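Asker: Provide a 3D model corresponding to the input given below.
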Amino acid sequence: MLAKVLSFGLQGLEGYPVLVEADVYNGLPAYELVGLPDTAVKESKERVRSAIKNSGFEYPAKRITVNLAPADMKKEGPLYDLAIAVGLLAASDQVLPDFLKYMVIFGELSLNGDVRPVNGILPLVIEARKRGFNLMVVPYENAREASYINDVRILPVRNLRELSKILNKQEKPVFDSVSQWKAPEHQSPDIDFSMIKGQEKAKRAMEIAAAGGHNILLIGPPGSGKSMLAKSLPGILPDFTFEEALEVTKIHSIAGELRSQNQEIVCRRPFRSPHHTSSAAAVIGGGAKSRPGEISLAHRGVLYFDELPEFNRALLEALRQPLEDGIISISRANAKVSYPADFMFVASMNPCPCGNFGSEDAECRCSPGQIARYLSRISGPLLDRIDLHIEVDRVRYDDIRSKKAQESSAEVRTRVNEARRLQNERYREIRKFCNAQLSSGQIGKYCEVEPQAETLLKSAYEKLKLSARSYTRVVLVARTIADLERSKTVQAAHVAEAIQYRTLDRKYWGNSFHD
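Answerer: From the prediction side, this is the model:
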């Protein structure tokens, strides 16, 4: 007898339907699994056999053929175990097939018949809903994650026997209640802005970066507080919207991050800080199964590179395309997948190998050649994609000993949230979340620049020999500064401040590089 059970597979973030066809017929006992299964899918044979027997059912002592259609797409992972087991039980008349055509089944099986959670359940459920299905059978531990999707009935199951009783109408299904999104209360950050002494210009730049989603580079000697500034950034990042949270959760679900952190949905903006020895596949994404890398796990959050010149040059150059487009495409011989990678890029570095080049307090011991080689590890095109370049000098003794109360992260975050609210309203039609996401073609419509500011922009463009991309970044930073002051137009003062954050590349790298 032939039975059909529907499941879904993933290629990147995109899902596609997988029809599990189980045929049980007379002949010498054998088991054939076809449809381009990977090793994990092939091994389902023994998991399914043991699960069926240990759940009190009879494993068919006949010839069995299981086909995973479409046959020309690679099937990966153990998420088809439960669908295969149900298909075999239906084909051998041990469960009724009446409801199978209405439901989509996901789940890995243990040898005793328990249903284990799987990665990527959120994008799988979202894709199934798009295709018109609204009844999903999921592992019990995945139910809360899946229940954030509206217009879908989530049926969580703990084991194969529980599902078989529901299919045989011996028990009524108990659907999971819909989870309502509620923005979490903001936790006290590990490093509060009030802990940072001095560095007022750098803190102002961090506020602007957070308000507009801009990339930022911190340059300064060792011990000046660059890492502390970067690690204080999560405390002033704007609150998540539900749409952003779903986007991020889909990526973290595929990567298995939700299970490892015991989360149902990502509620706070990611802050990822890979070590400089990380491989390109770990940071950019890819590998044998084309998994998302750190840049995608940082989507809608922050990717922080400490000691930027220590990272592999090829890896740094690979950042150029996602920094520009907000997406990373990974092409392999058997597949091409794309992942979102719209993140704030935050980097810190010393100005030279000893760290004292340009310092007012310490003498640099490096030769001009050593400094040039060190700085040349950061290419001009990459610098061009970083909106704010900030020089961080050593903290003064008077600042360290000062009793003056410093502004807290909560106070800064209030202004950042208000600026983001203005941006969300302004860009609602084009589905943008912040100023940094605007393209050069959208600046004219959404960034109204006053005549005096326009004159200043023209002067800076010609004297500083800005590239077209640098010009765009200056305007967008000025727009963010205007938002922080609740100004409808970009004024000359906003442009003047934005230009200040684009001069360090001339001081350290000169004016000789081009895109």
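Asker: rest of the way, CA atoms for contacts and neighbours
Answerer: Noted.
Asker: helix/strand/coil for the residue lying closest to Leu457 once chain neighbours are set aside?
Answerer: Of all residues not flanking Leu457 in the chain, Val495 sits nearest, at 7.0 Å (C-alpha to C-alpha, 6 or more residues apart in numbering). Following DSSP: H, G, I helix; E, B strand; the rest coil, we place Val495 in the helix state.
Asker: gap between Val495 and Val346?
Answerer: Distance from Val495 to Val346, counting by C-alpha to C-alpha, to the nearest Å: 22 Å.
Asker: and if you look at Ala478?
Answerer: 19 Å.
Asker: more neighbours: which of those two?
Answerer: Comparing Ala478 with Val346 by other C-alpha atoms under 10 Å, the one with more neighbours is Ala478, at 29 against 24.
Asker: you'd agree the more buried one is in a helix?
Answerer: Yes. Assessed with three-state DSSP, Ala478 lies in a helix.
Asker: can you pull the contacts of it?
Answerer: 490, 494-495, 497-498 (C-alpha atoms under 8 Å, 6 or more residues apart in numbering).
Asker: just the closest of the residues you listed to Gln11, please.
Answerer: Ranked by distance to Gln11 (C-alpha to C-alpha), the contacts of Ala478 are led by Ala498 at 41.3 Å.
Asker: identify the residues contacting the host helix or strand of the closest one?
Answerer: Ala498 belongs to helix 492-500 when assigned by DSSP states H and E. Here helix 492-500 makes contact (C-alpha under 8 Å, 6+ apart) with 450, 452-454, 456-457, 460, 474-475, 477-479, 481-482.
Asker: one more, so I can put them side by side:
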Amino acid sequence: MVTKTYTVAFEGVTARQVEVQCTLAAGLPAFSVVGLPDKAVSEAKERVRATLETLAIALPSKKITINLSPADLPKEGSHFDLPIAIALLAAIGAIPPDTAEDIASLGELSLDGRIVEVSGALPAAMTAAEEGRTLLCAAASGPEAAWVGDCPVIAAKDVAAILRHFSGQAPIEPSRAGEVTQSAQHKCLRDVRGQERAKRALEIAAAGGHHLFLVGTPGSGKSMLAERLPGILPPMTPSEALETSMIHSVAGQIKEGGISRERPFQTPHHTASMAAIAGGGKGAKPGQMSLAHNGVLFLDELPEFPRNVLETLRQPIETGHIMVSRANAHVSYPCRFMLVAAANPCRCGYLTDPEQACARVPKCGQDYLGKVSGPLMDRFDMRLEVPPVGYQDLDLPATGDTSATIAERVAAVRAVQTVRYENQGTVRTNAECSGEILAQCATPDAEGRDLLHRFAEKMGLSARGYHRVLRVARTIADLDHSDCVRRPHIAEAVSYRLSLTREMS
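Answerer: Below is the predicted model:
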């Protein structure tokens, strides 16, 4: 007789169903796991054996074979422990076989029978819901998995509790979804003295989801501005929160089952490797780009990042997803993020400071910013010079709008875009629209078109740059409550493309 139960194998954020089969055959006592398992899965038999001994359940003196089907799909991770134990318990009659077939499970077993939390409970619950099964997992994973409302989740602290549940002695109540994680107290933009133009650029970028590049002397406030961006971004919609949480679940970054609606803000150090930024390593795990999905990827000291790491950004910025290809894995992750970068104008940092003039003007700036390739630079919607702030300005009282006030304006513009693009597939913001959609919503009036054409001709604007100016102008028009993109909107959008032309020439 062959008993069956189910679990999942992860391919990126997708959890593929795996059928766990168990058979007991006559022959010398043996315990084998087949179906392309990795080392962690092969070792599961020892953890299962120790767990059953703790429960005073003796393994039958037969040849035990566990098959993980489909056999050509690589099986990685310790979460196969629990489904292997369930299949074996069903084979020896400790659990009704028909009950085992109605559940999908994942969890690592400790030697004393406790079920240890593993990553990926949320996508596993999604797959279980699609197949109409109950999910069985560790107690710590229950609140996370229960966010998928169509899937009953049984979260147990140990295997003994599972046996009591299925025997009817002590039924386990289905898990409830965890609490929505409360947002941390954000820093306020009003704390930034001066830099009114930079604050305006930050508001435009947040409203339209535009990529932003800040260049300025050391201490001018570039990082300070970027750190206040989360405080003006609107919360994620429920669908966006689920998309992002799926990635964080696979990466093991959801704590205590709580799901946050706050947009991710990832800030990798410039020494980060390509695998850390783009994804990779064992199992082709998601990188910083994917962890920033629906949020912000902030790269401080951009030219200090390795050139090959920076070049990996080019394709994901355009497509919104990244394919992590390794010798034993080809995994696609979503990574539709807002790229914000900061850099000094040159290596010494004072190329544009008249009081501390750089001794190697202009070559110092050309060499330093030249580390960022032209194609990558062209993908920034907005490029802004952040001038130094005088100490006199630092003594002035705080002025301007608070982050809360700006956040209200940003949220209102995002709501307009939601209505505008509700029937346009994956397009959600002005920064993502292109082609016919862009032509319909961002075509400027005659004066604006004339200004844009003259700028494009004079500055040698690429087709990509031309469209990015239109997208930024559309966002500026939305902030101005204008249905039409007019000349002033084009003029302001163009000003954010002029900023670094001199340094990059």
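Asker: can you get me a residue count around the corresponding residue of structure 2 for the residue nearest to Leu457 of structure 1?
Answerer: Mapped onto structure 2 by TM-score structural alignment, Val495 of structure 1 lines up with Ile490. For Ile490 of structure 2, the count of nearby residues is 26 (other C-alpha under 10 Å).
Asker: returning to that earlier point: which of the contacts of helix 492-500 of structure 1 sits closest to Asp399 of structure 1?
Answerer: Closest approach to Asp399 of structure 1 among the contacts of helix 492-500 of structure 1 (C-alpha to C-alpha): Ile481, at 26.0 Å.
Asker: the closest one: what secondary structure?
Answerer: Per three-state DSSP, Ile481 of structure 1 ends up helix.
Asker: quick one: Leu96 of structure 1 is in a helix?
Answerer: No. Applying three-state DSSP, one finds Leu96 of structure 1 to be coil, outside a helix.
Asker: mean shift between the longest strand along structure 1 and structure 2?
Answerer: The longest strand of structure 1 (DSSP state E) is strand 14-25. Here strand 14-25 of structure 1 is compared with structure 2 after superposition; its mean distance to the aligned residues, by mean C-alpha distance after the TM-score superposition for structure 1, is 1.1 Å.
Asker: so what does that strand touch, helix or strand wise?
Answerer: Here strand 14-25 of structure 1 touches strand 2-11, strand 63-69, helix 81-91, helix 121-130, going by 3 or more C-alpha pairs under 8 Å, 6 or more residues apart in numbering; DSSP states H and E.
Asker: and of those, who's closest to Glu108 of structure 1?
Answerer: Closest among these, once you apply C-alpha to C-alpha, is helix 81-91, at 5.0 Å.
Asker: in structure 1, what residues pair with stretch 202-215 of structure 2?
Answerer: Taking TM-score structural alignment, stretch 202-215 of structure 2 hits residues 206-219 over in structure 1.
Asker: got the buried residues for that stretch?
Answerer: 206-219 (16 or more other C-alpha atoms under 10 Å).
Asker: dump the helices and strands packed on strand 14-25 of structure 1 into TSV; add mean neighbour count as well.
Answerer: Listed next are these as TSV, based on neighbours: other C-alpha atoms under 10 Å:
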stretch	mean neighbour count
strand 2-11	22
strand 63-69	20
helix 81-91	27
helix 121-130	23
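Asker: so which of those gets nearest Ala318 of structure 1?
Answerer: Minimum separation from Ala318 of structure 1 across these (C-alpha to C-alpha) falls at strand 2-11, 21.9 Å.
Asker: the strands in the stretch 101-250 of structure 2, which residues?
Answerer: Taking DSSP state E, counting those that start in this stretch, the strands of the stretch 101-250 of structure 2 run over residues 103-105, 108-109, 115-116, 134-138, 153-156, 180-181, 212-216.
Asker: got a list of contacts for the first one?
Answerer: This points to strand 103-105 of structure 2. If you take C-alpha under 8 Å, 6+ apart as the criterion, strand 103-105 of structure 2 is touched by 5-8, 82-83, 128, 133-137.
Asker: change it to 7 Å
Answerer: For strand 103-105 of structure 2, the external contacting residues (C-alpha atoms under 7 Å, 6 or more residues apart in numbering) are 5-7, 82-83, 128, 133-137.
Asker: now do the last one
Answerer: Surrounding strand 212-216 of structure 2, the residues in contact under the criterion C-alpha under 7 Å, 6+ apart are 205, 222, 339-345, 380-387.
Asker: same question for the third one.
Answerer: Residues external to strand 115-116 of structure 2 that are found in contact with it (C-alpha under 7 Å, 6+ apart): 107-110, 138, 157-159.
Asker: repeat the analysis, applying 10 Å as the threshold.
Answerer: If you take C-alpha atoms under 10 Å, 6 or more residues apart in numbering as the criterion, strand 115-116 of structure 2 is touched by 78-79, 81-82, 106-110, 137-141, 155-159.
Asker: generate a PyMOL selection restricted to the buried entries among those residues.
Answerer: Those of those that count as buried under 16+ other C-alpha under 10 Å are selected in PyMOL with:
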select buried, resi 78+79+81+82+106+107+108+109+137+138+139+140+141+155+156+157+158+159
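Asker: chain neighbours aside, what residue packs nearest to Pro37 of structure 2?
Answerer: Once flanking residues are discounted, Pro37 of structure 2 sits nearest to Lys75: 4.8 Å by C-alpha to C-alpha, 6+ apart.
Asker: so where do the helices sit in the stretch 251-400 of structure 1?
Answerer: Per DSSP state H, counting those that start in this stretch, the stretch 251-400 of structure 1 carries helices over the ranges 257-260, 280-284, 294-297, 313-318, 320-325, 368-375, 380-384, 397-401.
Asker: buried deepest among those helices, which one?
Answerer: helix 294-297 (a mean of 28; mean count of other C-alpha atoms under 10 Å).
Asker: done for today, thanks.
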